[in-house]
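Visitor: Take this sequence and fold it.
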Amino acid sequence: MEPTKELLFAYFAGQATSVQQKVIGEWLTRPTSRELYFQWLDEWERSFPQYAPDVARHFDQFRHRLDAPVAESSPLIRPAPVEPSPPLRGSVRWLVAASVALALLVGGWFFREPLLYKTVTTGAYQLRAIQLPDGSTVALNSNSSLQLPRLGYGWFSRQVALTGDAVFDVRHLSTHQPFIVQATDGLAVEVLGTEFSVRSRARQAEVVLKRGKVNLHYATKNRPAQHLLMKPGDRVELDGKGRLRLQGQTDTTRFGNWRYRLFSFNQTPLREVVRQIRYVFGVEVQLADPALARRKLTGTIRAGSSDELAEALAELLDLRVSHRDQNIIFLKPTDNPIPQ
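Guide: Next up is the predicted model:
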């Protein structure tokens, strides 16, 4: 059974039943269905856009007010006559022009980021598919943002900045212009045409290469520059101490599974699973017993909500799930229930 567009729209809005979610999950196992999935996801998100302030328009209005200030109303009390001063028209005009120029410079400085760059963001458990001006595509995970220049992209450079998780499918240009992803401070991912994923967080990052070649450049003020050439199947981590760690021959069948709401684990400690739940769904998760953090999990789970994923994890690890103050708490079967 193939799901209809209306069913997918209900799924994106979080209104699909468990049976409907199972139908969509089986449909997504076919590679030919994924392109249509992202087309409908993009169409749904365009129908329910996020609020984005039009900074450029408001700045133009501000500049217009400086150029044509509103005339002041006549005072109720007539001022006493004073002796006329020598004409200072030229000086006054110069002062007004200087004031306007200063205001424009100050306003341009404070608003330079939104004027020069476009930023695409996603909220909690929101996916977004983006097509860049050069034909490259980006799948953006929840709680992530991608920044790209408003002018000159594809002409002067193809450099974007990422915070969060994304999968890139980069188009090779006849000019051989490289594509650069600026991740966490000091780490740049440079490619000519390839498919790879980047996870960028504070002082930590992860790059997984599915096809093509990638050059990693990492340089900070406190350590010498590091360069690393990746090949398909490589996975590189940047740890909190600024070290690049290469792991070859990784399982790329799970590459970017979060795009399909699949959560894959391979001997993953429960503390890392908890961190993913917090990041993707924006909810707080607690372990009643700190020893549970060392429990490990292997497998793939499809989940449409934090509660659905928590229940599946509890079943696999023989745990119980409790809720208190909108927090998810994992307990051992022998633990006393936590008051709601």
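Visitor: use CA for all of it now, contacts and neighbours both
Guide: Fine.
Visitor: Spell out the secondary structure type for the closest residue to Tyr279 other than its chain neighbours.
Guide: Of all residues not flanking Tyr279 in the chain, Asn143 sits nearest, at 7.2 Å (CA to CA, 6 or more residues apart in numbering). Assigned with DSSP: H, G, I helix; E, B strand; the rest coil, Asn143 falls in the coil class.
Visitor: ok, now how distant is Asn143 from Leu216?
Guide: As judged by CA to CA, to the nearest Å, Asn143 and Leu216 stand 24 Å apart.
Visitor: try Val280
Guide: Separation of Val280 from Leu216 (CA to CA): 26 Å.
Visitor: could you list every residue that touches Ser197?
Guide: 165-168, 206-209, 255-256 (CA atoms under 8 Å, 6 or more residues apart in numbering).
Visitor: ok, now with 10 Å
Guide: 138-139, 165-169, 206-210, 235, 255-256 (CA atoms under 10 Å, 6 or more residues apart in numbering).
Visitor: what helices or strands is the helix ranked longest in the chain leaning on?
Guide: Assignment by DSSP state H gives helix 89-110 as the longest helix of the chain. Packing contacts for helix 89-110, counted by 3 or more CA pairs under 10 Å, 6 or more residues apart in numbering; DSSP states H and E, involve helix 55-67, helix 112-116.
Visitor: compare with the first, here's sequence two:
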Amino acid sequence: MDYSQYKAIDFVKDESFQEWCMYPEGKQAQFWTSWTRENPHQQAEIRKAKQLIAALGESHADVSDSKIDQLWDAIRAGTRETPVASLPKSRKSILVRWSRIAAMWIGVVTALSLGIYWISNQATTVTFATAYGEVKSIALPDGSRVVINGNSSLSYREKDFNADTRIVNLVGEAFFSVSHTPDHKRFVVQTGEDMDVEVLGTKFTMTSRPMKKQVVLEEGRVKVSDSIYLNPGELVAWDADASGWREEQVQDPGRYGSFKENKLIFRKTPLQEVARVLEDTYGYRITFVNPALAGKHFTGSCAADDIPLLLRSIEKAFGIAVEENDRHIAIGKTH
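Guide: The predicted structure follows:
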């Protein structure tokens, strides 16, 4: 990592630097002690970063750059002084000097307190995101758990979990295990695309992709888009051709969220849908050499991180060639 051009805010966001500030004698000590000695031009930025981390405490990881800038401005305002001429070393001048030092530190403490108070009262948004092929499991403030599939993100405002309705925003795909609260708080998953899901306590898999809008319920009861109620084992998906929602029963609702167990499971699934999963979740580009293959139904499973095995399974199932080159997969390629 090249830290030579880092600003204070960059250091504040760096996990190894954070650890060094919190544990000066820890495992990061040798690296940062040596690095600061070899890069004296960065001393001012490092000093500023340390002050910010001390002021922010444990909240530094979730604070935006703009809020850090505002806190630093508060620190600077509280510590700004007007130069004074040297005074004789009399008892009176010593008292005056100590009075000024005390006033300076009172200003520092006041500025830090005001800055931290301001930050803590903002509507902090927490965001979790995954790369292509990455799966991430997270715990929400209410104890609910969410497993986010590849190329997806989940965000929420901290203050919403202290309100009457818990609200999260999903882009992509995720499995939800929602905790019921003693005061029966609603839990709403928003997508910004006219597909919101309201629940109390339940387990379901939700997909919000450009070419796929779907909810599959495992346990409990949910309401989709203010009008459709699902029971366990039911699926609702947006049918673009009919411009409406399509509902159906599914035998194994858990397989739709199989990514949480590092599995890919397909049951009589059109290859077009398999291709969509590979594109949306893993970042591949899919081409059907023979367009008729897109409608063929495939049944099979593999580890979610073993795409080559999936491609070989498709080859054997249909007696065709499937080739992958530089993130492009050609299905039905002829030699």
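Visitor: Tell me how they score on TM after superposing.
Guide: Here the TM-score for the pair of chains, by TM-score structural alignment, normalised by the length of the second structure, is 0.62; 235 aligned residues with a CA RMSD of 3.0 Å.
Visitor: And the strands in the stretch 101-250 of the second structure?
Guide: 125-129, 136-139, 145-148, 153-157, 165-177, 186-190, 197-199, 203-209, 212-219, 222-224, 228-230, 234-239, 244-249 (DSSP state E, counting those that start in this stretch).
Visitor: how much does whichever helix or strand comes after the last one stray from the first structure?
Guide: Translated: strand 244-249 of the second structure. Going down the chain from strand 244-249 of the second structure, the next helix or strand is strand 263-270, by DSSP states H and E. With mean CA distance after the TM-score superposition for the first structure, strand 263-270 of the second structure departs from the first structure by a mean of 2.0 Å once superposed.
Visitor: out of the contacts of Ser197 of the first structure, which ones does the second structure keep as well?
Guide: Counting by both residues aligned by TM-score structural alignment, their matches' CA atoms under 10 Å, the second structure reproduces these contacts from the contacts of Ser197 of the first structure: 138-139, 165-169, 206-210, 235, 255-256.
Visitor: Whichever of those end up buried, select them in PyMOL.
Guide: Selection of buried members from those for PyMOL, criterion 16 or more other CA atoms under 10 Å:
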select buried, resi 138+139+165+166+167+168+169+206+207+208+209+210+235+255+256
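Visitor: ok, the kept ones among the contacts of Ser197 of the first structure vs Ser18 of the first structure, which is closest?
Guide: Nearest to Ser18 of the first structure, judged by CA to CA, of these is Gly256 at 23.1 Å.
Visitor: ok, the closest one - contacts?
Guide: Gly256 of the first structure touches 139, 141, 165-168, 196-198, 208, 210, 262-264, counting by CA under 10 Å, 6+ apart.
Visitor: among those, which recur in the second structure?
Guide: Mapped onto the second structure and checked by both residues aligned by TM-score structural alignment, their matches' CA under 10 Å, these keep the contacts 139, 141, 165-168, 196-198, 208, 210, 262-264.
Visitor: ok, so of these, who is nearest Gln147 of the first structure?
Guide: Looking across those and measuring by CA to CA, the closest to Gln147 of the first structure is Ala166, at 12.1 Å.
Visitor: And that closest one? What does it align with in the second structure?
Guide: In the second structure, the residue paired with Ala166 of the first structure according to TM-score structural alignment is Ala174.
Visitor: separation between the nearest residue to His180 of the second structure once chain neighbours are set aside and Ile138 of the second structure?
Guide: Leaving aside its chain neighbours, His180 of the second structure sits nearest to Gly201 (4.5 Å; criterion: CA to CA, 6+ apart). According to CA to CA, Gly201 of the second structure and Ile138 of the second structure sit 17 Å apart.
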